[in-house]
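# have a look at this prediction, sequence included:
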Amino acid sequence: MRNISDVIEQYLKQVIEKNEQALIEVKRSELANRFDCVPSQINYVIRTRFTEEKGYVVESKRGGGGYIRIIKIEFDHRGDLYDQLIEMIGVSLPQQAAENIILRLLEEEAVTDREAKLMKSVIDREVLTIPLPARDQFRARLMTAMIRTLKYKMSNE
């Protein structure tokens, strides 16, 4: 059985998919009532499942008329996706952020399931057995190199 966080995430993604503008505005309290949970559960889902690495921008306005706006980042050209990911990676990349980027590449159909598994195996902390912060810096260089290779492959097709 799926947990409540998975259910809320699926619901929000379905609503975004149905919306022509790839964005939605929701009220935290209304979502909490809909799923019979506390508003902090909604915060958790949005904070962990709708991140920039996963292709979302979240805006929030607090107060009585407050809302949460979730925007799905879409690109006309796959090269723009690769450029945005490379810029986002920077010089240091924790494992969870790297896994989120790989998941996004998979969801955007920029990599196959097999390629995603290979990428995940390379960036895993059990493979990169060097101390922090060098491990996160090395992971960033590996991810950048893999994404540049994907971009290069795409431009030659």
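Thanks, I have it.
# okay, CA-based contacts and neighbour counts for the rest of this
OK.
# please enumerate the strands of this structure.
Counting by DSSP state E, the chain forms strands over residues 23-26, 56-61, 67-72, given from the N-terminal end onward.
# centre of the chain to the second one, how far?
To tie it back to what came earlier, the one meant is strand 56-61. 13 Å (CA atoms, centre = their mean, to the nearest Å).
# flag every buried residue along stretch 40-53.
Judged by neighbour count (16 or more other CA atoms under 10 Å), stretch 40-53 contains these buried residues: 41-42, 45-46, 49-53.
# and for that stretch, what are the contacting residues?
By CA atoms under 8 Å, 6 or more residues apart in numbering, the surrounding residues in contact with stretch 40-53 are 5, 8-9, 28, 31-32, 56-58, 70, 85, 88, 97, 100-101, 104.
# change it to 7 Å
For stretch 40-53, the surrounding residues in contact (CA atoms under 7 Å, 6 or more residues apart in numbering) are 5, 9, 28, 32, 56-57, 97, 100-101.
# comparison target below:
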Amino acid sequence: MGISDLIASFLQESLEEAENGVLEVQRSDLAQRFNCVPSQINYVMSTRFSPERGYIVESRRGGNGYIRITRVQMDHQTLLMHVINSLGDEVDLASVRAILSNLVQSGTLEENMGRALLAAVGDKALAAVPRDKRDHVRAAILKQVLILQVQ
């Protein structure tokens, strides 16, 4: 089991024990506990505790910085709108993979739609687009297709 899995398991167990479904932890305490850099904690937060997986993560950096994880239940429409609104003007292929994987795992997107969308925004499909513009085009396509899924 890798360090990310250990951190995620610890946080999941702690969240289950939390009274009101809210867990607040110090990033530096977690990094020290697992003998890792704080960016490893950030990685776990973004990949394992994302809105697509039913979590809201609030973070404050600095000396008294904290991470607050809240487990929420969202219907598929709300989740899709949250993902659409959180996408910036650009998104890299690795992020698209994670977003689509999470949406499929949550049952928000059918698996075949997730695979088709990944193919549509992949580097092979965007080969005619200059590399420095691909992430921008990728984000635009992803947003438009997800908007169609909301209706």
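Looks like it arrived, so ask away. Quantities reported herein were computed from a predicted structural model and do not represent experimental measurements.
# any idea what the TM-score is?
Aligned and superposed, the two chains score 0.73 in TM-score terms (TM-score structural alignment, normalised by the length of structure 2); 145 aligned residues with a CA RMSD of 2.9 Å.
# show me the helices in structure 2, by range?
Listed in chain order, the helices found in structure 2 under DSSP state H are 3-17, 27-33, 38-48, 76-86, 93-105, 111-120, 131-150.
# now render those as JSON lines, adding distance to G63 of structure 2.
Supplementary listing: the helices of structure 2 in JSON lines, determined by distance: least, CA to CA, whole Å:
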{"stretch": "helix 3-17", "distance to G63 of structure 2": "21"}
{"stretch": "helix 27-33", "distance to G63 of structure 2": "9"}
{"stretch": "helix 38-48", "distance to G63 of structure 2": "13"}
{"stretch": "helix 76-86", "distance to G63 of structure 2": "27"}
{"stretch": "helix 93-105", "distance to G63 of structure 2": "29"}
{"stretch": "helix 111-120", "distance to G63 of structure 2": "40"}
{"stretch": "helix 131-150", "distance to G63 of structure 2": "34"}
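# still on that earlier bit, pull the most distant pair out of the buried residues of stretch 40-53 of structure 1.
Spatial extent of the buried residues of stretch 40-53 of structure 1 (CA to CA) is set by the pair Q41 and E53 at 20.6 Å.
# residues touching the spatially most central residue of structure 1, list them.
Per CA atoms, centre = their mean, the C-alpha nearest to the average position across structure 1 is that of K54, at 1.2 Å. The contact partners of K54 of structure 1, taken as CA under 7 Å, 6+ apart, are 100-101, 104.
# S28 of structure 2 - nearest residue in space that isn't next to it in sequence?
Among residues not flanking S28 of structure 2 along the chain, P38 sits closest, at 6.6 Å (CA to CA, 6 or more residues apart in numbering).
# hmm, back to that, and of the strands of structure 1, who's closest to E108 of structure 1?
Taking CA to CA as the criterion, E108 of structure 1 comes closest to strand 67-72 out of the strands of structure 1, the separation being 11.6 Å.
# and the contacts of that closest one?
Residues outside strand 67-72 of structure 1 that contact it (CA under 7 Å, 6+ apart) are 22-28, 55-61.
# mind redoing it with 8 Å?
With CA under 8 Å, 6+ apart, strand 67-72 of structure 1 has contacts from 16, 22-28, 50, 55-61.
# of these, select the buried ones using a ChimeraX command.
Provided next is the ChimeraX selection string for whichever of those are buried by 16+ other CA under 10 Å:
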select :16,22,23,24,27,28,50,55,56,58
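# closest to Q137 of structure 1 among the contacts of strand 67-72 of structure 1?
G55 (22.0 Å).
# quick one: contacts for that closest one?
Listed by CA under 8 Å, 6+ apart, the contact partners of G55 of structure 1 are 72-74, 104.
# try it again at 10 Å.
Taking CA atoms under 10 Å, 6 or more residues apart in numbering, we find G55 of structure 1 in contact with 49, 71-74, 81, 84-85, 100-101, 103-105, 107-108.
# and V96 of structure 2, what's its match in structure 1?
Counting by TM-score structural alignment, V96 of structure 2 lines up with A98 in structure 1.
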